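A.B. asks: Just a sequence and a predicted model for now, questions to come.
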Amino acid sequence: MNPKTKSCAGCLKRITNGNHLSCYLCSDTYDLDCANINFQLFTTMSKDRKDKWTCPKCHNKKKKSDNTNTPIIPKLGQKRNRRDFSSSPDETESNTVDQVTQRKKLQTSVSTDSSPSHIDESLLSTIRLEIQSSIDRSLKTVIESALKKEFEAIKIELNTLKDLKTGIEFLSDEYDRMKTELKTSEEKVKLLTNSNNSLLIKVGELSQRLNLIEQHARETNIEINGIPEGKTENLNNIAKQLCSVISIPSQVVEAASCTRVRKMNDTTSRPRAIIVKLLSVSKFNKKNPNEKLNTTHLGFTGTKTPVYVSEHLSPHYKALHARTRQVAREKSYEFVWIRSGRIFVRKNEHSPAKQIKSYETLDKL
């Protein structure tokens, strides 16, 4: 047998577990059955109580309480009366018998559970267990209720987040769609811009060609400005007289081509220009710088006004020529002239001539 293994002093069985008590008087060891203690009470016993535990054998050996206060024995310090001894022996015997307190015999085996302390401990343990169980149930109910409320709130929040997620996904899809459409639109705008630029270049080229064609159609025309208008005027006679003055044979004048044209500025008081289609243009003013062509040369009386003979320009080149004369005055250019429908400028006699093809060329002067 293992020397460390203990045996119960009551049933002499070996104790294989730690559920036992040792008497602090006789040091005998008892299992819980022989100690008459249930396991629940054993687990609630404090260490101090276990150390002061007494076995049933030692508990029965304890001295009984003092019985000096019984009726047959006088109290301490009280004298007996002599008349107590004067009674007859029979009376004395009967009185003695009547006054003797009869005690019940003690049971041979006294259970530790029957003691008031053990009963109180068992009751307190049961009460503690009931209270603990009630508290546990209450706490469980409260916790479950609180958790249920929290879970409901979390569930609502999750549903809200789900709806929010759906909304965000929808907005994201719409953003991607709009981004794709914007990219497509940007590409279309870029293509249209390139196409528009190409068309503008072509339109500019066509406009320039049209202006050249219009100007070429006017190469044999001259424009006469400054001739007074009259209701009975004869433009052919005026053209023939002009040709005779500037030494051009009158047969070069084409009668069908003599006509007045509308003024570019209707508010001016100057007379409308006369267009005459000639085969050649004279240089009368260069030969007569002191007496340039004027109305007296053509037989008009009254105030002498200059007469200007120039090539018949298209509306585009006529406006460009007017703008060129204005810019030339602003930038101190001395010479502006037209030759074969082309506009030229020169800063002075020593500078080279520059052709004005468009307004952009004019801006670079």
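C.D. replies: Great, that's in hand. Numbering: from 1, shown residues only.

A.B. asks: alpha carbons only for contacts and neighbour counts from here, please
C.D. replies: Will do.

A.B. asks: the helices in the stretch 1-150 of the chain, which residues?
C.D. replies: For the stretch 1-150 of the chain, the helices defined by DSSP state H, counting those that start in this stretch cover 39-44, 47-51, 56-60, 83-86, 89-99, 116-217.

A.B. asks: Can you tell me which of the ones you listed is most buried?
C.D. replies: Of all the helices of the stretch 1-150 of the chain, helix 56-60 has the most neighbours on average by mean count of other CA atoms under 10 Å, namely a mean of 16.

A.B. asks: any chance of the helices of the stretch 1-150 of the chain in a markdown table, plus distance to R260?
C.D. replies: Output for these, formatted as a markdown table (distance: least, CA to CA, whole Å):
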| stretch | distance to R260 |
| --- | --- |
| helix 39-44 | 137 |
| helix 47-51 | 141 |
| helix 56-60 | 157 |
| helix 83-86 | 187 |
| helix 89-99 | 177 |
| helix 116-217 | 17 |
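
A.B. asks: S310 belongs to a strand?
C.D. replies: Yes. Membership of S310 in a strand is supported by DSSP: H, G, I helix; E, B strand; the rest coil.

A.B. asks: From Q326, how far off is it?
C.D. replies: Taking CA to CA, to the nearest Å as the measure, S310 and Q326 are separated by 17 Å.

A.B. asks: Likewise for C58?
C.D. replies: Using CA to CA, one obtains 145 Å as the distance from C58 to Q326.

A.B. asks: returning to what we had before: would you tell me which of the helices of the stretch 1-150 of the chain gets closest to I238?
C.D. replies: Proximity of the helices of the stretch 1-150 of the chain to I238 was assessed by CA to CA; the nearest stretch is helix 116-217, lying at 22.8 Å.

A.B. asks: structure B:
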Amino acid sequence: MEQKHQTPLKKCSFKCKSIIENRQFTICSVCENAYHIDCANITFARFRIWTNETKKSWICNRCIKSKTNTKNAVHSPSLEKDTVNITRRKKRIGTLECNDMNDVDSKSTNSSPTTGQTLFSMHKETDEYITKDLPTEKLLEKSLSIELPVESVNTSFQSLEDLSHSLELELVNELDIVSKQKIKIDNLQIKLKSCETELDDTILENNELRRQVTKLTKELLILKTFVKPHKRQKNSAGVYFQVRPQVLQIKKIQSKYLFWKIK
């Protein structure tokens, strides 16, 4: 059972003077000081069965010694003694009826624990009372309330498993599509490289042809400079005929020779 009137960063008013970090503490209804249940010599089993009214009416040992009116208040064992002999018991599920809790409180308050043996007997009596008189129906209800969340958790786990399986299938399909697209891209890259190679070969061939054309053009110009057109002359019959340049040159030389000879 948790304490409802929790104050942030409260310090225990007993010897430990440490900050109360959990909810296992109680507050004095007179001085409003906070105490750990261990420092107040209150067992966890007894603290769990306290009602809100019981917690609100609890009075610390200091206020009791100062002769405060404690007619309807809940007292705690002596705080002046060490708490070495306090025995902690295991937690148990379930609650007690209001009358039963009052009986337990009355038994605890009527006894005046002054030694470790008295504290041990009080703890043992409270634990036996809880174990003996706890209703079985409440235990069954608690068991059923635990089983229902387990079923809901199993259903949620199954739905998550189905969702994971469907996502896995979708992922496999997507990976297959990506793999096919990658193969297509590789094929296109191979074709592109082949086309680039053919284009390079074509460019080289074209350059070679241009070089040959340029060479042949130069040779043709050189031949044109050496070859002249043939002249046409008439023979004794009045018919034109073509004479090569070499023959004309010889005839010119002969005519000059004859002219000088006659002269």
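C.D. replies: Received, thanks. Note that the coordinates shown come from a computational prediction; the quantities given were computed from them, not determined experimentally.

A.B. asks: And the TM-score between these chains?
C.D. replies: Once the chains are laid over each other, their TM-score by TM-score structural alignment, normalised by the length of structure 2 reads 0.43; 147 aligned residues with a CA RMSD of 4.3 Å.

A.B. asks: re earlier: for S310 and Q326 of structure 1, indicate the residue with more neighbours.
C.D. replies: S310 (18 against 13; other CA atoms under 10 Å).

A.B. asks: Roughly how far does K55 of structure 2 sit from Y129 of structure 2?
C.D. replies: Per CA to CA, K55 of structure 2 is found 20 Å from Y129 of structure 2.

A.B. asks: which one of these two has more residues nearby?
C.D. replies: Between K55 of structure 2 and Y129, counted using other CA under 10 Å, K55 has the larger neighbour count: 20 against 14.

A.B. asks: and the more buried one, what is it in contact with?
C.D. replies: K55 of structure 2 sits next to 26-27, 74 when contact means CA atoms under 8 Å, 6 or more residues apart in numbering.

A.B. asks: which element is it on?
C.D. replies: For K55 of structure 2, the element it lies in under DSSP states H and E is helix 52-56.

A.B. asks: Report all helices and strands that the following helix or strand past that helix contacts.
C.D. replies: Scanning the chain past helix 52-56 of structure 2 towards its C-terminal end, the next helix or strand to appear is strand 58-59 (assignment: DSSP H and E). In terms of contacts (3 or more CA pairs under 8 Å, 6 or more residues apart in numbering; DSSP states H and E), strand 58-59 of structure 2 is packed against strand 25-27, strand 74-75.

A.B. asks: Can you work out which other helices and strands pack against the longest one?
C.D. replies: Using 3+ CA pairs under 8 Å, 6+ apart as the contact definition, the elements that strand 25-27 of structure 2 packs against are strand 34-36, helix 52-56, strand 58-59.

A.B. asks: go on, the last one?
C.D. replies: Applying 3+ CA pairs under 8 Å, 6+ apart, one finds that strand 74-75 of structure 2 makes contact with strand 58-59, helix 98-110.

A.B. asks: What lies in contact with it?
C.D. replies: Among residues not part of strand 74-75 of structure 2, those counted as contacts by CA under 8 Å, 6+ apart are 54-55, 57-61, 64, 105, 109.

A.B. asks: Check stretch 198-209 of structure 2 too.
C.D. replies: Taking CA under 8 Å, 6+ apart as the criterion, no residue outside stretch 198-209 of structure 2 touches it.

A.B. asks: hmm, 10 Å instead?
C.D. replies: Contacts to stretch 198-209 of structure 2, defined as CA atoms under 10 Å, 6 or more residues apart in numbering, come from residues 192-197, 210-215.

A.B. asks: can these go into CSV with extra columns for secondary structure and neighbour count?
C.D. replies: As requested, the contacts of stretch 198-209 of structure 2 are arranged in CSV below (DSSP: H, G, I helix; E, B strand; the rest coil; neighbours: other CA atoms under 10 Å):
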residue, secondary structure, neighbour count
L192, helix, 12
K193, helix, 12
S194, helix, 12
C195, helix, 12
E196, helix, 12
T197, helix, 12
R210, helix, 12
R211, helix, 12
Q212, helix, 12
V213, helix, 12
T214, helix, 12
K215, helix, 11
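
A.B. asks: Now distance to K184 of structure 2 too, for those residues, in JSON lines please.
C.D. replies: Formatted as JSON lines, those follow (distance: CA to CA, whole Å):
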{"residue": "L192", "distance to K184 of structure 2": "12"}
{"residue": "K193", "distance to K184 of structure 2": "14"}
{"residue": "S194", "distance to K184 of structure 2": "15"}
{"residue": "C195", "distance to K184 of structure 2": "17"}
{"residue": "E196", "distance to K184 of structure 2": "18"}
{"residue": "T197", "distance to K184 of structure 2": "20"}
{"residue": "R210", "distance to K184 of structure 2": "39"}
{"residue": "R211", "distance to K184 of structure 2": "41"}
{"residue": "Q212", "distance to K184 of structure 2": "42"}
{"residue": "V213", "distance to K184 of structure 2": "43"}
{"residue": "T214", "distance to K184 of structure 2": "45"}
{"residue": "K215", "distance to K184 of structure 2": "47"}
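
A.B. asks: Identify, from those residues, the entry nearest to S164 of structure 2.
C.D. replies: Within the set of the contacts of stretch 198-209 of structure 2, L192 lies nearest S164 of structure 2; the separation is 41.5 Å, counting by CA to CA.

A.B. asks: Spit out the contact partners of that closest one.
C.D. replies: L192 of structure 2 touches 186, 198, counting by CA under 10 Å, 6+ apart.

A.B. asks: just K107 of structure 2 next, same as before
C.D. replies: Under the criterion of CA under 10 Å, 6+ apart, the contact partners of K107 of structure 2 comprise 101, 122, 125-126.
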